[in-house]
Each structure stands twice: as C-alpha cells, then as structure tokens.
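Asks: coords please:
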Amino acid sequence: MDLNRLLRPRKIAIVGATEKETMAGFASRMFIEQCGKRRGDLYLVSLKNETVFGIPCYRTLSELPGTIDLAVICTPKQTVAGLLEEAAQKGAKGAVVFASGYGETGKVEDKKLEEELIDQCQRLDLALMGPNCAGFLNFVDRVFAFGFLFHARESAGRVGLVSQSGQVCMALMESEKTSFSYVISAGNCKIVNIEDYLEFLVDDEDTRVVAAYVEGIQNPEKFAAVLKKAAEKKKPVVVLKAGRSEKGSRAAASHTGNLSGSDKNVDAFFRKFGVIRVDDLEELLSVCTAIATLPVLPRSNKLAFVNISGGETTISADAGYLHGLKLPDFSPETAKKLREVLPAFATAQNPMDLTGGSNGDTFERVADIVLEDPGIEMLITSLQITKKISDITIYDFLNGLIRHCEKEQKKPVAVVPLIESSREEEVLERLRAVGVPILPPPHYGYRVIKKLLDYTDYLETMENRTLSIVTKSEASGREPVKTALSEHESKLLFQKFGIPCPPEEIAETEEEAVQAAAAIGYPVVLKIESGDILHKSEAGGVKVGIACDEEVRTAYRKILENAKKYNPQALIHGVLVQKMLEPGMEAIVGVTCDPQLGPMILTGLGGIFTEVFQDAALYPAPLNLWEAREMILSLKGSKLFRGYRGKPPLDTEALARVLVQVSNLAAEYKDTLVEMDINPVFVYPDKEGVSAADGLVVLSEKP
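Replies: Presented below is the predicted three-dimensional model:
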C-alpha cells in the first residue's frame, strides 16, 4: 500500500474544525500554526463556525474549490461514513479518523460498524489512519494532522515512530532527547495496519531508526517481511511490545482490540529478525536517540571507559560488567602512547582515570590514541553535565571531547553520566552536533549500549538465518478438535522426517510381545500404546529393563491391568515393545504452535534443567542448521554438551539435525499440528548420534 497519499499529502482538509480545547480544536490550531505557514491549499470545514482562529471555513467538503489528498475527520463516529464518501468524491486517497467506539469496545454493534468502515474504505480505495487514533506528524514535509497540542521542533530528526497509543506519542515527543521524522498514532489499524506504517518508515530515506509501540501483531507474514527488509537495509527497528503480563495482554486487547500473543514467542520472533526489544518508553527513547545520534554503531563488544576521577571509573566499570560490557586491555603500543600524554601518577589502563592532573587537551589526545587501538571499538565517559556548568574543569574536558569528535569519527563515543541531572541545552546540542549522545545513568545507559552491540552482532550473522516464518494457510476461527497420536504413531511420523528412533514393535498379545522382544534383542522396555493415555508412567504403563521372556509376559499383563484402572475408557492398541536404550544426556525437543507466529521450535536439557531452571531455547520455524546450533549454544547448560569432569563431548551436531528435522515436520503439518514433544532425546558422545526415546504429537481435525 502506497502511504505517501496518507502521510505526505499536498492538499488537506480538517473536518469539524473548532477553537474548543478538544482533539478537533487542537488539530485545528496545530494545522493552522504549522501547516498554514507552508502553503495555501489547506482547508477548514465546519458546520458551526464561519471562521476558526481567523481562517474562513467551508460548511461541507463538497463546497471546497478543488480536490484534496487527505481528510482529517474530527467528528463523532456517526458522521464518519458520510464524510468519507464526500472526501472520496473530492479526490481524497487518505483519511484520518479520530473517533473511537469501534471494535475496541468488544460490543457486537461496534465491531459491525468497524467492519462496515473497512468495507467502505476498500470500496473507496482510501488509506485510513485509525479509527481511535490521534493522527500523525510529518516533520520532514511539515504536515501536522494531530489531535493534541505539542511543541513542534523546527527541524526534523531521524527517528520514525509508529504507536498504537496516542498518549505514548505525546510522552515521547515531550522529551528533548531526540527529534522525529514521523510520529504516527495508528489507533485500531483496521485499514492501514501497523505493518504498513513500519514498511513506510523502513523505506523512508529520512528515517534512520524505526521506533514502535505495538499492542498486537495483525499480519504476521507482512510483519516478518518488513522486518526482513529492515534487516537487509541494516535499519534498526526498536519495539516496545505490550502484553508481557496477563493483565497487560488484557489491557492491550481492550485498548485496540488486538491479541498480544504469547510473550516468549514474540521474543523468539523478534530475535530471529534482529528487532531491538525494549521494556519501557525511557529505554525506547534512549536506544533510538543513540542510534540516531551516533555516526556509526559499535562493531563489537570492546569498549574503553575514560573518566576524570577514580570513583567514576570504578562505578562505571562495575556497572558495565553487570551488563556484559567488555573492557579489553590496551595494546602495548597504545599504553606506551598514553603514558606519554598522561600525568605521571595516572595509569594507562582500561578503565582509565585521567586524574585531576589532566585537562581538556589531555582528554582529546587520550581519546585520539584510545580509538586508534584496533582492539577498542567505542569510548564511553561519565562526564557529569549539569544544567549550568560552573566547573571550569568539566567544561574544559567537555571541549576536549568535542574537539576529538569534530575530527573524522570512525568509532563511536557516548556520555553516560553517573546520575540523572538537568542538562544545558547548548551543551546537549553541541554534543549531538558531533555525534555524541548523552544516555541515562549507568544501568540504563549500559543496557542501551549492550542492545546496540547485540544488534551489530546480529547483522554479522544475518546471512546465516532463515528470515521467514511458517503460518497456517487459513484460520477457521473455530477451536480445533485435538487428537493425540500414540507413541508409536508419533514415532512413525518422526521417522518420516529422519528423526532417529529406537527399534520397536506393537504387540497385541503376550506371545506377540515375547516374539517382538526376542527379535529386537534384550533388554527391552514395554509401554502402553494408547493416544488416550499420555502420561504413561503415571498410569503404571511403563516397565523398563526387561531381560527375559517371562519378564515380558508379567510386564505385559501388569501394564494392561494398570492402564484399564487408570482410564477405563481408553482405546488401547496393545503394548509397545522397544529396545532399551543406553543412557545418554537427556534433552527435550518440542513444538508449540502460536496462533499468529506459527510453529515455535523448543529445545533444552531434560530433567530439572527444563523444569526447575527453565533452561530452554525457543525459535520460530523454519530453522536451518546454523540456527539450530545457536539454539543449543544459548542454553545455560550448554557446557554439559562440550564435556565436563572428564566426560566426552556430546554429539550436538546430531541434536541440531533433529531440530531442523522437527522444523521441517512442523512446516509440512502447519495446518494441523497443535503441539509436539520428544522427551527425552538421548544425546550420546560425539559422532554417536541421538535417539528419540519417547514422543507425542497432537494434531487438530476440523469439527
């Protein structure tokens, strides 16, 4: 969808213009004060007012002397349909609707009205923002169609923002930390959706970083395609996603009528596409400010901390350590050069205390030397910049830093003060002008820097990733009827995709069980074979270590007896006779199917590692071998796979292949797979493979 007709219009009409302190009044005022300076093809429409803020009004859209590109409708929802018809007749291809009370209420009649609005816009070929939105601000072309008053900056910035909350837009614009290219209050997103706005900003040359407050993903495939495009363009996308908690999910749903989705699945989805996920508005703003300000992003986690006091140096180093920032030693050549410029009692080490014997010239020369070191990728300082800098020493150091940054910058510099304080606007602007952001105090600021480092790491490995997702062909809108396959049926499906399973046979009588055990070779395991008994051990349906024919007969009878007591209605297909596997490291492999984001592949160490320590990795299908290896390496217990306390390293490559095979299975059965579990998978020493000891597949059938 071409959003230039909506976000970059030339001829605009405000419908419902007024001087009252309402969204319509605020929109009218901003419209006149900002857009009115720009050109004469701007119109006010009002049935009640002859003039608004001294500007003549037309009574209806039909009376306008020419065509329009955009109609900003500030009137109640009952009037919207008729006004859209008029706007289309005047040539409009874009519209903004402030009115609320549509599908977000959850009421049947309001949902019906929203559906009618969607049909109307499709018929009229209208790109509609909203309903239930606050409008947008285009700082590049100075187009303001927004329902709140705000301080309009004179120049456009490099951050493009789309939000499903108008108040979030207001909160971010109140900050002096950054400037925006576009600010879009998307509302319910029922015609132009959140993915369309994101794509516009990803394609926009005036936007360096895309920021988003998202309450619900509406079109997962489009979302994935846009994020793939952003990754390929190396344009960062920073997202604050609502719904981490159950109550947050409910609040998001009631606000815009969107489903939030499982938060762990959303995390996995974002990781796949390199999205920088943040936890609050301060972090969103800080990450975007850093990206928009820095001339280049840090290429790797090799930082230098340079301060002017020992206390600052120690506190900074400790905080950096807690956030995973690395401070490598300077090279011998760098240390030698530093000793030549530092005071005699200062030490040429990382982190560095310049001491009170230094000055601005020292700071400039130290910054030059440190960032020439091939082992350093970024310089961070904790200069405390107050509202009115009275300390001549601080000002001198600040000027030294600025002089360094005025030279050609191949590596980034940031200021992370130890405490939050008022900042002098002139100083902020001087630092911004040379590409130096001032980030929040350490624990926030260093978290921001770590996110930037994670993003650049992602870009380095992007070519190894499958930048797509698997989604269902169609959604029936009905709750599926779930059918659990028996263990043997599940393993037949596993084997179809190359997943190693132990030898096994189904026995419907004692004699068949004895014959099967003899054919497979002792020792064996006997298990109840029934899709109606999923927890076999709990039902007394498993006997292990069976070593002879008589033990097979006894175990067979006991298993059937236990199963019938556990679930008298269960459909029993017999007993599964399986080769007793050699013990190995237990792992778990599984699939859960997110209704929006498709199959999610899971792996982790078995036993208490998964259950107690929640040590599991999650990733959206499809999955390639590189991604499978990364999943395994991301586990807290991954060291156990590499060998420990004299034990040999394990065959992680075979486990990675199983993850890929499971991903292939999930993709082929995307329309019917509900969940899948291989638990345990025994992982043997390197080159000796893996084996699926047990498994469960749950499929859906249409009612």
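
Asks: use CA for all of it now, contacts and neighbours both
Replies: Fine.

Asks: host element of the residue lying farthest from the centre of the chain?
Replies: Farthest-out residue of the chain from its mean C-alpha position, per CA atoms, centre = their mean: Glu550, at 57.8 Å. Element membership for Glu550, per DSSP states H and E: helix 549-566.

Asks: one more to line up against the first:
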Amino acid sequence: MATDLAGAAGNDPDGFPDLRHFFAPRRVALVGATEDLSKFGGRCMRQTLDFGYTGAIYPVNPRRTEVFGLQCHGSIADLPEVPDHVGIVLPATAVPQALEDCAARGVPYATVFSSGFGELGTDAGRAMQQRIVRLAREGGVRLMGPNCNGMINFVDGFALTSTATIQGPRRPAGDIAVVSQSGGAGQVNVMWRAQQAGLGISYQVSCGNAADLDLIDYAWFMVESPATRVVLMLVERLADGEKLRRLAARAHALGKSIAMVKVGRTEAGSRAAASHTGAITGADDVCDAALRQMGIVRVDDCNELYETAMLLRQGRTVAGRGAAATSISGGNLVMVADLGASLGLDWPEYAPQTRECLAQALPGFGSATNPTDLTAAAIGQDGAYERAARAILADPAIDVMIPVLTIASTSDIRTIGRVAAASEKLVPILWTGCASDDPELRPETLVAEGQAVYRDAMACLKAVRRVMDHGEWQRRQGEAPAVRPPGTDAAAARRLLAPAGGMLSEHQSKALLACYGLPLTKEYLARSVDEAVHCAARLGGPVVLKVQSADIPHKTEADAIRVGVQGDAAVAAAHRDILRAATQYCPQARIDGVLVQEMITDAREMLLGVSQDATFGPVLTIGLGGIHVEVFKDVVFRMAPLSAAEARRAIMELRSAALLREVRGQPAADIDALVDCVVRVSWLAADLRDSLAELDINPLCVLPDGQGVRVVDALAVPRR
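Replies: The predicted structure is shown next:
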C-alpha cells in the first residue's frame, strides 16, 4: 500500500531520516486503545479504522481483550509481528516503559500523544522529555511528539490522529502538504480550511513538542514525495537554520515551494549588546531575512498559507510585477487597483498592439486602460471575456492577469478557467459572486480543478505579491554564487581572537578586519602625550583622537573622543582630556592608549555588523551608520556568506540607499567598494562563526566613487 518513493528521505546525502514507513506503515499498533470515544485512545483508534487503513492494526491494552472488533493485546511484546509505527496514549509516567517495549521489539517509529513533558515549562517536565528522547535514541526508535495530535496520509490512506477534521468519507489526496507543531491550528486552520477552499492535501503532521523528529524532517519527506507540490509550515520555533536551508535548497531543486507562517516574537538570545548591531538585531527580523534568502515564502496568517499555495502549486514563475485586471464592475477594478498598488503591484499601460486587439475584441464598449473595465455591455457577448483576456496576456508588460468576476454565467466562468489553465502566465481569479445559472458551480470547484480562485480582493492580491516576490527570488538563482575574495586569512583572524578574554579594543578589532583585507584609516596607537603629538604630525592635517579600551566600547558616551584636532598643543590637550574623561567614566577601565587617526570627511557613514543568531548562525547587518543608527534603524539582514550581487541588492534595499547616489551636486559614493567590503565581512562572519560573537563597524565611511571605503571605528566581541 505504501507509495513508491524511490530516492526519498533517508537515501539522500543530507542524512534526513527515511520516513516512508512512518507515513505509510504496513502494520500499526496503538498502546492505550479503547472503545471509549470520550478518551483520546478511543477517538484515535476510531479515526484510524474509519480512514480506510488496509494494513494490520493492533490495539494494545492489558485491560481489554477486544477493541472495535479487533483482538486487543496486553503489551507490545505480545504482538504477533513487529509494527512499523506505534502510537502511545498513556499517562506521561507510563511512556518510558512503552518506549522500552518498542525498542525491545525493534519498532522503528513511535508517536507519543501524551502530554506532561517539556510543554509544562517545569524542570520535571523537561527532565521527563529528555528521558524519553534518550530511551528512544538508545533503542533505535524515532519519535514524534510528545504532546502531539498525530499525522494523516491522504495518499496511502493512513491516519494516526484524533482530529474530527477527517470524519466522514475520506477526501481525495491532493498536492499540498501541511506540517505544524500545533494540532488545532495545523489540522483546522490550515488543512481543513484548505480542503474547504477546494485544495487537496497529501500529508499532514502535527508534531507537538518535536523532541526528536522535527518539522524539517517531516517537510523533507513531503518535499521528496511525488504527491506534493507545495509544503505549508506553521512554525512556533525553529531550532536548526542550516537544516532548514538544506530543505529549501532541495525543494527548489525539485521545482517545489515552501510557504511558512512563523509565529512568536522571541529574543535572539542573550548577548552583550555592546555594539549597535546587537542593539538593533531582532530575532524576527533575522528570521524574515533568512526565509527570504532561502526562498521560503513567509506569510502572516494561516489562511494566507493555503491562499498562496493556490498559486504556488501551479509552478509558474512570475517574470515581474506587471499586473492587469478585467471586470464588468468598475468599482471592483478601482478597489483592486488601489489595493494592488499599496502592496507594490504595478499596473503598466498596455502596448499599442494590446490596445488595438482590445478595441477589436470589444468594439464600442470596452476600455483599453489597465485595469480594464469591460462594462456591463460585455454581459452576454459571446467570447468577450476570452478575447479580452488573451489580448492582455499577450502583452509583454503583463506578468499576472486578474479576471474579476461578480455574478457571471457558467459559460463565462468556464471560459476564464480555460484561459487560466492554458496560460503560461499567472491568472488568479477573483470571484466575488456566484454563477448566475448554476448554483452548484462554486469557487472550490474550480480550485479542485487546479485554478486559484479568491473571494476577496486583498487575499488575492497578497497571494499575487508573495508569488511575485518568489518569482524574483527564483530568477536570482542563476546568479554567480558567493566566492571568497582574495586576501582573506581566517587562520590569522582566529589567532587574534583566541587569547581574547572579552571585548577587543578598536585597535585590536581593526587588526582582525585587516586579516580580511578591509581598508582601514591611517592611525597610530599613542601611549603618551609625546607619542600622540608625534603621530599627529606624521598624519598631517586635522586628526581624531579617541581612547582605546575594551572596557569603553562607546567612546562618545564617555566623552573620550576629540575630532578635528590640529597642532601640537591641541593634540596634547586632547590627549589629556580624553584620558581624564575615560577615567571618570569608567575608573576600572584598562586603557591601552589613545588612537590618533586620520580624519575622514566628505563620506557617507554606514554600519556593517555581525551577530550570531541562535537558529540561523552568523547574521550580517547592513545599514545607515553614525550616531543615529539606533534611532532610524535603517538596516537589512543577510545570512553569511554573500555573493557580490546579493550584497549589492541588500545595500539597495535600504531606505537611505538613495543617499549613496549623486544627490544635489554631491558625488555618488563608491558603491562598488562598499559591496566588496560587505562581501569580505560576510566571509569573516562565516569563517569565524564559532569564535566571533559580535562585530560592529560604525562608521564605515564610503568615499566618493572610485576612492573606496574606510573603517573608521570597529568593535569585536569574541565568543566565550
């Protein structure tokens, strides 16, 4: 009965588990089975039977001899053969023994429905969860749960769950898979609602605490399955960003898509927050950036998951942001145009040839503007919808066409459906009304046939925008990959970090950056007034003096920096003032000296930082620099390392990116040099992920085009 999944999970080089017999077991047992439908074990047993499972089913309960007409066994040891998958519905304290029994019989998979583990948030609950995971792993059992609501396989006809969403005749299998930690949200808000909308489900998992097997393990199986085109993930927590990246890459390689709702706003983890980067990096911002970089479509709510899946499952790559809409309802078109523009959709003018075709197709009553008002005169005109739609879809400026239907004839509705099915471009249908001559023809009918049909404009347009963004990501996958720039020395950088007991001073931090070829300001470390005067003279012109101490990361707050200092007397006075201010600010500070630095003028100030995210690892922060970074927080995030194209794209995403171009007579900044700097720091972040906690380059001064960049200030924090 199991689906043929040659080459499925477990046979791949990434080491994901083989879950074929988890999803489609030949034999299944339920420990804690009962006929009492008021109990979880009764409902779960009933659903497994009613779902049409054709393999062997073994109820296990020492207090019963029969359950729903099946012989009931006293223990796993008493079973006549080894089940592939065992469900466990017992009090938490009895679960360890059940897992030991499974291990003794060589059971490969177990689902622990029971609660009373890590979800309690207590030491006892966490200890109990650690215990069952240890027992399972020592016994060779892969574990789903605990505190879960099981799984459903519509492809092979197997369900091990208590959910009421599958009561009644089994729905036909489809091409959408759903995985979540939550049972209610995953099985009702996503799976059941998707089915109500006309979509078919291939697999669904509600994995609870995910103490052993996790969301990504199940999603990998779903992606590998020929039955699945789109995987929908409702995620409360992500533990392994690298594993998720491998999943996303595999999905893309197979021409499949992943959409995700990531709920919760958790802290990125404890950090010193000594740098600006640490102060402005939020866990959800990082997650959002990581998902976009991986090509995972992030949406905001459960309904958006299946609404976006309607378009993703069609497998069409959107070439741009050009949208068009047609309708006999001018009011609907105005609303669609306004909402679409607010979401970033473009409504380009039609090409002359398109306008001519529309004029011929709709003589005397149509409008050749975009969106296109067919007017009520199109009602009953044979082929009016089709002629207009085909003319618009042939326009090279149009990437997506949205037919807006209100109350229309079956003929017109079916015609639009045929046009949508035959089009290489995306044709989501916004149908706000009904069929005038067939009450049985509903939106879900068309969805089941492969169309994307929406009842509300905003839902339609948000799905379109998501798929446009995904199309942009897909087009970028042909770009050159990240390539290590010349002049990087990771070994030397690690040697500099190894002896550090805490934060590095600016001078030490810049030595670290020099290992990666970053251009630094000309500067000298002076340990006396005389040295400071001598160094300033060597540099010539006005200079900057600032205290050097790992204990004073923010020199401005300590009033331990002087700018534009010129002349021997002024340099000597500045040196004394800086040391006095630093001592007053932090009497215990270890002071290495005073840095005497060339003064950079006529430059744009940027921020470039590195932080470590608990899930996604080294994160690069790029943004507007200077003293206002924490106020404006004009930053973007990327996972390291970066290609030059991705670095440039990240820079151009900033709201302040326009300031880097030529503005009011001010020359353009050296963006190429900035891109090179970003790439170099991204490799530093990737190479030193195990030894560098945080890095802050602020300001990074970008000089006029052709003159490069200079690292003016830097702060590095080793990992302890």
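
Asks: What is the helix or strand just after the helix holding Glu550 of the first structure packed up against?
Replies: Downstream of helix 549-566 of the first structure, the first helix or strand assigned by DSSP H and E is strand 574-579. Secondary-structure packing of strand 574-579 of the first structure (3 or more CA pairs under 8 Å, 6 or more residues apart in numbering; DSSP states H and E): strand 504-507, helix 510-520, strand 524-529, helix 549-566.

Asks: would Arg414 of the second structure count as being in a strand?
Replies: No: Arg414 of the second structure is assigned helix when assessed by DSSP: H, G, I helix; E, B strand; the rest coil, not a strand.

Asks: longest single helix anywhere in the first structure?
Replies: helix 442-461 (DSSP state H).

Asks: Next, the mean deviation of it compared to the second structure.
Replies: Taking mean CA distance after the TM-score superposition for the first structure, the mean distance separating helix 442-461 of the first structure from the aligned residues in the second structure is 1.0 Å.

Asks: what's the matching range in the second structure for that helix?
Replies: Under TM-score structural alignment, helix 442-461 of the first structure corresponds to residues 457-476 of the second structure.

Asks: in the stretch 351-500 of the second structure, which spans are helices?
Replies: 352-361, 384-393, 410-422, 443-448, 457-476, 490-497 (DSSP state H, counting those that start in this stretch).

Asks: can you list the residues that contact the third one?
Replies: By that I understand helix 410-422 of the second structure. Contacts to helix 410-422 of the second structure, defined as CA atoms under 8 Å, 6 or more residues apart in numbering, come from residues 383, 385-386, 389-390, 403, 405, 426-428, 435-438, 441, 446, 450-451.

Asks: And for the first one?
Replies: By CA under 8 Å, 6+ apart, the residues outside helix 352-361 of the second structure that reach it are 366-369, 384, 387-388, 391-392, 394-395.

Asks: Now do the buried residues in stretch 111-131 of the first structure.
Replies: 111, 113-114, 117-118, 120-121, 124, 126-131 (16 or more other CA atoms under 10 Å).

Asks: Please apply the same query to stretch 58-78 of the first structure.
Replies: Applying 16+ other CA under 10 Å to stretch 58-78 of the first structure flags 58-61, 64, 67-75, 77 as buried.

Asks: Just give me the closest of those residues to Val52 of the first structure.
Replies: The shortest approach to Val52 of the first structure among the buried residues of stretch 58-78 of the first structure belongs to Tyr58, at 10.5 Å (CA to CA).

Asks: Trace that closest one over to the second structure, please.
Replies: Aligned partner of Tyr58 of the first structure by TM-score structural alignment: His73.

Asks: what's the answer for Gly356 of the first structure, then?
Replies: Checking TM-score structural alignment: Gly356 of the first structure goes with Ala376.

Asks: quick one: its match and Ile328 touch, right?
Replies: Yes: between Ala376 of the second structure and Ile328 a contact is recorded at 5.3 Å, counting by CA atoms under 8 Å.

Asks: neighbour count winner among the two?
Replies: The neighbour count for Ala376 of the second structure versus Ile328, taken as other CA atoms under 10 Å, is higher for Ile328 (23 against 14).

Asks: Next, work out how far apart the more buried one and Thr372 of the second structure are.
Replies: Counting by CA to CA, to the nearest Å, the gap between Ile328 of the second structure and Thr372 of the second structure amounts to 9 Å.

Asks: next one: Thr308 of the second structure
Replies: Distance from Thr308 of the second structure to Thr372 of the second structure, by CA to CA: 24 Å.

Asks: Equivalent analysis for Ala491 of the second structure, please.
Replies: In terms of CA to CA, Ala491 of the second structure sits 63 Å off from Thr372 of the second structure.

Asks: Please identify which of the two sits among more neighbours.
Replies: Using other CA under 10 Å as the criterion, Ala491 of the second structure and Thr372 rank with Thr372 on top: 23 against 11.

Asks: Quick check: chain neighbours aside, which residue is closest to that one?
Replies: Thr326 (4.6 Å; CA to CA, 6 or more residues apart in numbering).

Asks: what about that neighbour, how many residues close to it?
Replies: Every residue meeting other CA under 10 Å relative to Thr326 of the second structure is counted, giving 26.

Asks: Tell me the secondary structure at it.
Replies: Applying three-state DSSP: Thr326 of the second structure is strand.

Asks: So what does it match up with in the first structure?
Replies: That one, Thr326 of the second structure, aligns with Val306 by TM-score structural alignment.

Asks: Then Ala668 of the second structure?
Replies: In the first structure, Ala668 of the second structure lands on Pro649 (TM-score structural alignment).
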